[in-house]
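Student: Kindly generate the corresponding structure for this input.
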Amino acid sequence: MSSDLYAVVGNPISHSKSPLIHSLFAAQTHQDMEYTAIQAPLDDFAGTVSGFFSRGGKGLNVTVPFKEQAWELVTWRSDRAGPAGAVNTLYRDAEGHLCGDNTDGVGLVRDLTLNHGVPLRNQRVLVLGAGGAVRGILGPLLAEQPAEVVIANRTLTKAQALVDLFAGGVRLSAEGFDSVREPFDLIINGTSASLQGDLPPLDPSLVDESTISYDMMYGFETTVFNRWAEHQGACRSIDGLGMLVEQAAEAFWLWRGVRPDTSKVLSQLRQEGF
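Tutor: Prediction:
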């Protein structure tokens, strides 16, 4: 009997930690599965997906730049994936329909609340950025019932578009980077600026001694955003490695019906320098 086949699809893909993470999950939970990385041609994501499942593949994770294409490709989308406009987890149902979910938001929430004990209910939250990464996490974040969420972005119209899309029970507003001044309980960086060693134009008044900073990016060293927040006096700073592991665990649970112990995997990744 051959192992069940899973993979992550992206372009480029050689840097992906998903094969390592899922292999650790599989070993921990005694699942007979193989997980690889597939670099899809930029002009044939759909063909790559079709070929994988026609070979008997069981599930795919999707990373940049294909998450929006995956959203368009699926027959059924979860409640999380619908407003996110992106899909990062694919599988087929009993009738063979291609199904899509987005586990990024629940990964963020689980990392904050379970791994770090950060409360979200009744908190004032500032989210930096209005691109696909932020759109993917807003639904689960708002479901935690924070007191207020402000989306700040260089282009105000993009932030306002997200406010219009996700407007509901939680107080939600849009601002430009340079117009936000007061301190927040939690600041989430959803821009990719720290990957380039850059920062949005942020006012120091956003941070006080009770502020927690969370960068959805991660690296071998403290991100530029988290260094900035620490310099302004933030009480804690957290990077996005836990979000990566938690979103992977949610996909693993969707596929296998087993939830791995993410704390052990996170600990191992940290020990290996991630």
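Student: Please count neighbours and contacts with C-alpha atoms only from this point.
Tutor: Fine.
Student: which residues touch Arg259?
Tutor: Residues in contact with Arg259 (C-alpha atoms under 8 Å, 6 or more residues apart in numbering) are 249-250, 252-253.
Student: Dump the residues you listed to TSV, plus neighbour count, secondary structure and distance to Val127.
Tutor: Formatted as TSV, the contacts of Arg259 follow (neighbours: other C-alpha atoms under 10 Å; DSSP: H, G, I helix; E, B strand; the rest coil; distance: C-alpha to C-alpha, whole Å):
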residue	neighbour count	secondary structure	distance to Val127
Ala249	22	helix	24
Glu250	23	helix	23
Phe252	21	helix	27
Trp253	13	helix	28
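Student: What residues sit buried inside stretch 72-85?
Tutor: Going by neighbour count (16 or more other C-alpha atoms under 10 Å), the buried part of stretch 72-85 is 72-74, 76-77, 80-85.
Student: Span of that stretch from start to end?
Tutor: 9 Å (C-alpha to C-alpha, to the nearest Å).
Student: show me what contacts Thr222?
Tutor: Counting by C-alpha under 8 Å, 6+ apart, Thr222 touches Asp239.
Student: I meant Phe220, not that one.
Tutor: Residues near Phe220 by C-alpha under 8 Å, 6+ apart: 273-274.
Student: can I get the buried residues of stretch 72-85 in a markdown table with distance to Phe177 and secondary structure?
Tutor: Converted to a markdown table, these look like this (distance: C-alpha to C-alpha, whole Å; DSSP: H, G, I helix; E, B strand; the rest coil):
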| residue | distance to Phe177 | secondary structure |
| --- | --- | --- |
| Glu72 | 31 | helix |
| Leu73 | 34 | helix |
| Val74 | 35 | coil |
| Trp76 | 36 | strand |
| Arg77 | 33 | strand |
| Arg80 | 27 | coil |
| Ala81 | 27 | helix |
| Gly82 | 27 | helix |
| Pro83 | 24 | helix |
| Ala84 | 22 | helix |
| Gly85 | 24 | coil |
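Student: Leu73 contacts Gly47, doesn't it?
Tutor: No - Leu73 is beyond contact range of Gly47, at 10.7 Å (criterion: C-alpha atoms under 8 Å).
Student: Quick one: residues in contact with stretch 44-53.
Tutor: When contacts are defined by C-alpha under 8 Å, 6+ apart, stretch 44-53 is touched by residues 40-41, 59, 66, 69-70, 73.
Student: next up, for comparison:
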Amino acid sequence: MDRYAVFGHPIGHSKSPLIHRWFAEQTGQVLTYEAILAPLDGFADSWLHFVAEGGRGGNVTVPFKEQAFALAQVLSKRAQLAGAVNTLYLDEQQRLCGDNTDGAGLVADLLRQDVLLEGANVLLLGAGGASRGVIQPLLDAGAARIHLANRTVPKAQQIAQLFDSRVSAGSYAEVPKERWHLLINATSSGLQGERPPLHEQHLEYCQLAYDMLYGAEPTPFLQWCHQQGVPQTADGLGMLVSQAAESFTIWRGVQPEVEPVLLKLRELLRG
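Tutor: Okay, here's the model as predicted:
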């Protein structure tokens, strides 16, 4: 039986085994998918051991996406732009291929919610790997402008310079006074019960506030946006399922349906 897995540290919280099991049932694919806790300094060894035991492909989560990028022999264009890999597989020549489906997952989830990306001005909060991986897919989907706001300005500027003039960067205090249609929080501030220090004036024209984190309750960022009158808010659960669907399609050549799996996961989170 074909084996797949997700590698991370920690990994016990991962919903990926459940998601891919449901995808397999839905599409009639016969496979196994497990969660593997890799040592912080031993991702490569864990992956090689998995392949030696018949592993066909895998997902990679925190903190191994950069290590997976370094390990891959062939990198997709979107992995190169993201500087990180979240999807690994062996091609017909048995070369290790690395891809990044995070940006595609975000765009798919936004489109699923009828967000108009064509011509949109996007304010992207945070300048980590999560931000970098979604910029090109957002541009490809038609975003007119993307501005990265971050506490550490040089880090944001470094990312912006990887892209064309549609992408800019600066501090939270110096966000350009433009009509931002879409706000995306790519920071982990919600894990500490906080939100990015963004001024409420930038929410005036926002149609959707999106947080890449997800949970049983709205994140502090989404709660704040709702209080400020943003008409629509969404967390990152749909992005999680959509990026997993993209990985599944790469491995199996079959496109699973996201909506049924997303509904099941949402019910599970609400207990």
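Student: TM value for the aligned chains?
Tutor: TM-score of the superposed chains, computed with TM-score structural alignment, normalised by the length of structure 2, equals 0.97; 269 aligned residues with a C-alpha RMSD of 1.1 Å.
Student: out of the contacts of Arg259 of structure 1, which one sits closest to Leu172 of structure 1?
Tutor: Nearest to Leu172 of structure 1 among those: Glu250, at 26.6 Å, using C-alpha to C-alpha.
Student: With adjacent residues omitted, what lies nearest to the equivalent of that closest one over in structure 2?
Tutor: In structure 2, Glu250 of structure 1 lines up with Glu246, judged by TM-score structural alignment. In space, and not counting its chain neighbours, Glu246 of structure 2 is closest to Thr101: 6.2 Å by C-alpha to C-alpha, 6 or more residues apart in numbering.
Student: what does that neighbour align to in structure 1?
Tutor: So, by TM-score structural alignment, Thr101 of structure 2 is matched to Thr103.
Student: Its match: neighbouring residues, count only.
Tutor: Neighbour count of Thr103 of structure 1, defined by other C-alpha atoms under 10 Å: 27.
Student: My read is that it contacts Leu90, right?
Tutor: No - if you go by C-alpha under 8 Å, Thr103 of structure 1 and Leu90 don't touch, sitting 10.7 Å apart.
Student: ok but Asp178 of structure 1 is inside a strand, no?
Tutor: No - Asp178 of structure 1 sits outside any strand when classified using DSSP: H, G, I helix; E, B strand; the rest coil, being helix.
Student: residue in structure 2 matching it?
Tutor: Under the alignment (TM-score structural alignment), Asp178 of structure 1 pairs with Ala173 of structure 2.
Student: Please apply the same query to Gly47 of structure 1.
Tutor: Match for Gly47 of structure 1 (TM-score structural alignment): Asp45.
Student: Met216 of structure 1 matches what in structure 2?
Tutor: The alignment partner of Met216 of structure 1 in structure 2, by TM-score structural alignment, is Met212.
Student: show me what contacts its match?
Tutor: By C-alpha under 8 Å, 6+ apart, the residues touching Met212 of structure 2 are 184-187, 235-237, 239.
Student: now with 7 Å?
Tutor: 185-186, 235-236 (C-alpha atoms under 7 Å, 6 or more residues apart in numbering).
Student: So among those, which ones count as buried?
Tutor: Here, 16+ other C-alpha under 10 Å leaves 185-186, 235-236 buried among the contacts of Met212 of structure 2.
Student: Among the residues you listed, which lie within helices?
Tutor: The members of the buried ones among the contacts of Met212 of structure 2 all map outside helices under DSSP state H.
Student: Determine which two of the residues you listed are furthest apart.
Tutor: Put simply, by C-alpha to C-alpha the two of the buried ones among the contacts of Met212 of structure 2 set farthest apart are Ala186 and Asp235, 10.8 Å from each other.
Student: can you pull the buried residues of stretch 126-134 of structure 2?
Tutor: For stretch 126-134 of structure 2, the buried set under the neighbour-count rule, 16+ other C-alpha under 10 Å, comprises 126-127, 129-134.
Student: what's it aligned against in structure 1?
Tutor: Mapping stretch 126-134 of structure 2 onto structure 1 (TM-score structural alignment) gives residues 129-137.
Student: contacting residues around the matching stretch?
Tutor: With C-alpha under 7 Å, 6+ apart, stretch 129-137 of structure 1 has contacts from 84, 86, 104-105, 151-153, 158-159, 162, 190-191.
Student: If you drop the residues flanking it in sequence, what lies closest to the spatially most central residue of structure 2?
Tutor: The centre of structure 2 sits closest to Asp102, judged by C-alpha atoms, centre = their mean, with a distance of 3.5 Å. Take Asp102 of structure 2 and drop its neighbours on the chain: the residue closest to it by C-alpha to C-alpha, 6+ apart is Gln243, 5.4 Å away.
Student: I'd guess that neighbour is in a strand, am I close?
Tutor: No - assessed with three-state DSSP, Gln243 of structure 2 is helix; it does not lie in a strand.
Student: Contact partners for it?
Tutor: With contacts defined as C-alpha under 7 Å, 6+ apart, Gln243 of structure 2 is in contact with 101-102, 104-105.
Student: what about 8 Å?
Tutor: Applying C-alpha under 8 Å, 6+ apart, we find Gln243 of structure 2 in contact with 101-106.
Student: Go through these and say which is closest to Ser165 of structure 2.
Tutor: Nearest member of these to Ser165 of structure 2, counting by C-alpha to C-alpha, is Gly103, at 19.3 Å.
Student: ok, how many other residues are close to that closest one?
Tutor: Counted by other C-alpha under 10 Å, the residues lying close to Gly103 of structure 2 total 24.
Student: Quick check: it touching Pro137?
Tutor: Yes - using C-alpha under 8 Å, Gly103 of structure 2 makes contact with Pro137 at a distance of 5.4 Å.
Student: before we move on, the earlier item: tell me who's in contact with the residue nearest to the centre of structure 2.
Tutor: Asp102 of structure 2 makes contact with 86, 130, 133-134, 239-240, 243 under the criterion C-alpha under 8 Å, 6+ apart.
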